[in-house]
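1. pasted the sequence and its predicted model underneath.
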Amino acid sequence: MASSRASSRKEHLVETALRLFNEHGYHATGIDTILKEAGVAKMTLYNHFKSKDDLVVAVLKRREEWFAEQYRQKTLGWEKKPAGRLQVWLEIYEEWFRSADFNGCMFQMGAAEYSDPKGPVFRAIRAHKERTMKQFATLGAEMGLKDPISFGRQLMVILEGAIQGAKLFGPEPAIETMREMVRHLLPYRA
């Protein structure tokens, strides 16, 4: 029972930190603010995380899990062709851009605030982006594209730019441009 309660407190801390980091940024959100919002003692935080960086990494992992879960839910029980799976990814981004809590990419924000390539936060961000790019390259290979690695990189750049566009100019122009740019990638099949 105690481990269940501890796990619940840890989850609550991560969810609270995720919300606050998304709203205010990592450096602008202090540990005391997180603790106050979560309603837990500092000792509870340090029982689960060695440092704020460890909490940030846990938040980023949670965010990555959220995207994976969105994809899993949208593809559950069907075998779409690779192009259909690409459309699912675009729909996930579109829905995210239109959501009330959209405030840009927490990974992009983290890369700007934690720029030391040897630091744990930057390494976690880079690993996430590399996994995402590899996933897109695999999708490109399944679609029979001539250069799936280049496709993965280009799709990644398009989506990263669309995120910034949605944050700066609103979702609809970003979505329209993202879809148009992805259409330009697809004719290059083997």
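-> Thanks, I have it.
2. from here on, contacts and neighbour counts on C-alpha atoms
-> Fine.
3. what number of residues lie near the residue lying closest to L86 once chain neighbours are set aside?
-> Spatial nearest neighbour of L86, excluding adjacent residues (C-alpha to C-alpha, 6 or more residues apart in numbering): L139 at 7.5 Å. Neighbours of L139 under the rule other C-alpha atoms under 10 Å: 21.
4. cool, K50 as well?
-> Count around K50 with other C-alpha under 10 Å applied: 10.
5. one more structure, for comparison:
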Amino acid sequence: MSRSVKKETLLEVAERLFYEYGFRGVGLKQIINEADVATMTLYNHFSSKDNLVEEVLRQREERYWSYLIPRVGNGSDRRSSCLKAHGRWLKEQSYQGTCF
């Protein structure tokens, strides 16, 4: 697995676990085990759990806005289309509600 693939794997596993169990309910050992990487691999990419959480949230926010912006029109129904798009995002991406 290349360095960037390992980082992406860590981020995907961490996001899934944080979403399912909360930020405090997941330890780095669990992330390392489920991502099937060495401890040093995690620390080569993220200096701390806080740094990993920050990156997970940053990427999730980027995905959210990339999803939402194209679905919001420019007309008078902009607020309505924004709410509908947000609802679809929650249904498709956040079946338990927001990550927070």
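-> Now that the structure is in, tell me what you want to look at. Everything numeric in this text was worked out from a predicted model, so none of it was measured.
6. quickly note the distance from the residue nearest to L86 of structure 1 to H128 of structure 1.
-> 17 Å (C-alpha to C-alpha, to the nearest Å).
7. what does K29 of structure 2 correspond to in structure 1?
-> Under the alignment (TM-score structural alignment), K29 of structure 2 maps onto D32 of structure 1.
8. go on, K49 of structure 2?
-> Using TM-score structural alignment, the equivalent of K49 of structure 2 in structure 1 is K52.
9. so its match makes contact with I34?
-> No - if you go by C-alpha atoms under 8 Å, K52 of structure 1 and I34 don't touch, sitting 10.4 Å apart.
10. for the two, indicate the residue with more neighbours.
-> Ranked by neighbour count (other C-alpha under 10 Å), K52 of structure 1 and I34 place I34 first, with 22 against 17.
11. so which strand or helix has the more buried one?
-> Using DSSP states H and E, I34 of structure 1 maps to helix 31-38.
12. list the buried residues in that helix.
-> I31, I34, L35, A38 (16 or more other C-alpha atoms under 10 Å).
13. the last one contacts H12, correct?
-> It refers to A38 of structure 1. Yes - with contact defined as C-alpha under 8 Å, A38 of structure 1 reaches H12; the gap is 6.7 Å.
14. thinking again about what came up before, measure the residue nearest to L86 of structure 1 to R153 of structure 1 for me?
-> L139 of structure 1 is 12 Å from R153 of structure 1, by C-alpha to C-alpha.
15. same check on E15 of structure 1?
-> Taking C-alpha to C-alpha, one finds E15 of structure 1 at 31 Å from R153 of structure 1.
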